[in-house]
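**Student:** Have a look; sequence and predicted model below, questions after that.
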Amino acid sequence: MFKYVAAGVLASTLIVTTSGQDEKGEKTSDNGNLLQAVTQGNVAEAGAESTTSYQKEIAKVWLTGLPDYQNKNVPNGFEINVRDVSGQPVNPANPDSSAKYPQGTKALNGSANAAGHVVYKDNGDGTISIFDAPMHFSGPDWEKADYNKTETQKIIDNPQVTTVYNGDAATVSLYAQYVK
């Protein structure tokens, strides 16, 4: 009995929370498919249905920039944090002499530094430009204005342009649920 009550509560909760639009105005789920997944007892599929297209796109970028995650188990407590870094200095420790990120640039950080990070700009054509910015600008050279200006400009001028990961849908859905 509890199983059916829980499934009903979950179905109604998911329908309420997943109907509508994401921050880009895109439809976030198909309630018919969601209800069918829950009533058939496939709660994992229902959870995957509740992720937004925005979360899935962020997960694809994460998997593109850090391809080792395509074959990894998700660490405990893992999150992907998204931050708009448009116009911000590449080297925040020396902002006055640092190049600035172009408009539309986002930084994805794992919940622990060891999880990695991806700094990218969507090119609008199925590709992204990944900026090879270090997570930490350590060493005395980064404190020198000329060195900092030259090296941060190289980071901006020489991104890796790559096609966004479009592989295993289950992996994308798995990582999408960790996008915060």
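**Tutor:** Okay, I see it.
**Student:** going forward, measure contacts and count neighbours with C-alpha atoms only.
**Tutor:** Noted.
**Student:** Pull out the buried positions in the longest helix along the chain.
**Tutor:** Taking DSSP state H as the criterion, the chain has its longest helix at helix 2-18. Using 16 or more other CA atoms under 10 Å as the test for burial, helix 2-18 gives 7, 10-11, 14-15, 18.
**Student:** Second structure for comparison follows:
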Amino acid sequence: MKGKKNFLTLAGAVSMLLSTTGCADSTDEETTQPNETEQAESIEEFIEDTEQIESDESETSEGKTYSEFEEDQEETEKSKDILAEYSNDEIEYARIWLQLGPNQEISELNVQHFPAGTPVNPKDENSAVYPDDVVQLSGSRLVDGSVTYSSNGNGTINVYEVPYRWETTMSEVEVVDGVSVYTQNLLDETEVVSVDVGEDASVVELIELERMTENN
């Protein structure tokens, strides 16, 4: 629309210059008028000024053209929309597996919740217990591995390096003050990890594989 408006303005200006010259010739032949070279230079200068104004108006403060700015805005809105229909928890599970999952080629992403106070090793009567609510993510096969963590609510999580499956019997377990040393060490060696946002498309793919499972 701006280009069309400038074109009409340019056309009008040129027409006015030409008509003024013609009118002057017919009413007062003795009056000195600009020659053809001067007229051409005036028109050329006007065109250059108009093009510069149009170019300036088409750029944003960041140096991008208006069309590029609109494309960036559309991409941002599209990125927001693709995750809008999912809950924060669903997005969190997918992002964490995308970042920390041992195997990305999974057929389903199982999600299991354990409340605070749950034994780290359910098969050990002297096991240390989780101090916070934890989530365990896993695939459908043992080879897929697992990720066990608790959320800090600030974009970071506490990752517990616990086995996905515990042995049925525990032999020669060291116990100190009534607590299994091995399980307590797993809690003490917890790693704090910042969760990456990841690519939205990949996050959505994993969300579609999520399955809530019951505690054993």
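**Tutor:** That came through fine. Remember, it's a predicted structure, so these values are computed and weren't measured experimentally.
**Student:** Residue 129 of structure 2 and residue 119 of structure 2, how far apart?
**Tutor:** Distance of residue 129 of structure 2 to residue 119 of structure 2, given as CA to CA, to the nearest Å: 4 Å.
**Student:** Same check on residue 210 of structure 2?
**Tutor:** Here the distance between residue 210 of structure 2 and residue 119 of structure 2 works out to 25 Å (CA to CA).
**Student:** so where do the helices sit in structure 2?
**Tutor:** Using DSSP H, helices in structure 2 cover 2-27, 36-57, 66-84, 88-100, 181-188, 200-207.
**Student:** Where in structure 1 does the last one fall?
**Tutor:** Counterpart in structure 1 of helix 200-207 of structure 2, with TM-score structural alignment as the criterion, is residues 169-176.
**Student:** Equivalent analysis for the fifth one, please.
**Tutor:** Against structure 1, the aligned range for helix 181-188 of structure 2 is residues 150-157 (TM-score structural alignment).
**Student:** Give me the residues contacting the matching stretch.
**Tutor:** Applying CA atoms under 8 Å, 6 or more residues apart in numbering, the set of residues contacting stretch 150-157 of structure 1 from outside is 90-91, 98-101, 131-133.
**Student:** From those residues, pick the one nearest residue 167 of structure 1.
**Tutor:** residue 131 (22.1 Å; CA to CA).
**Student:** For residue 162 of structure 1, see how far away the closest one is.
**Tutor:** Taken as CA to CA, the span from residue 131 of structure 1 to residue 162 of structure 1 is 11 Å.
**Student:** go on, residue 96 of structure 1?
**Tutor:** 30 Å.
**Student:** of residue 131 and residue 162 of structure 1, who's got more company?
**Tutor:** residue 131 (24 against 14; other CA atoms under 10 Å).
**Student:** What is the aligned counterpart of the more buried one in structure 2?
**Tutor:** Superposed on structure 2 with TM-score structural alignment, residue 131 of structure 1 falls opposite residue 160.
**Student:** Roughly how far does the most centrally placed residue in structure 1 sit from residue 177 of structure 1?
**Tutor:** When CA atoms, centre = their mean is applied to structure 1, the residue found nearest the centroid is residue 58 (3.0 Å). Note on residue 58 of structure 1: its distance to residue 177 of structure 1, by CA to CA, is 10 Å.
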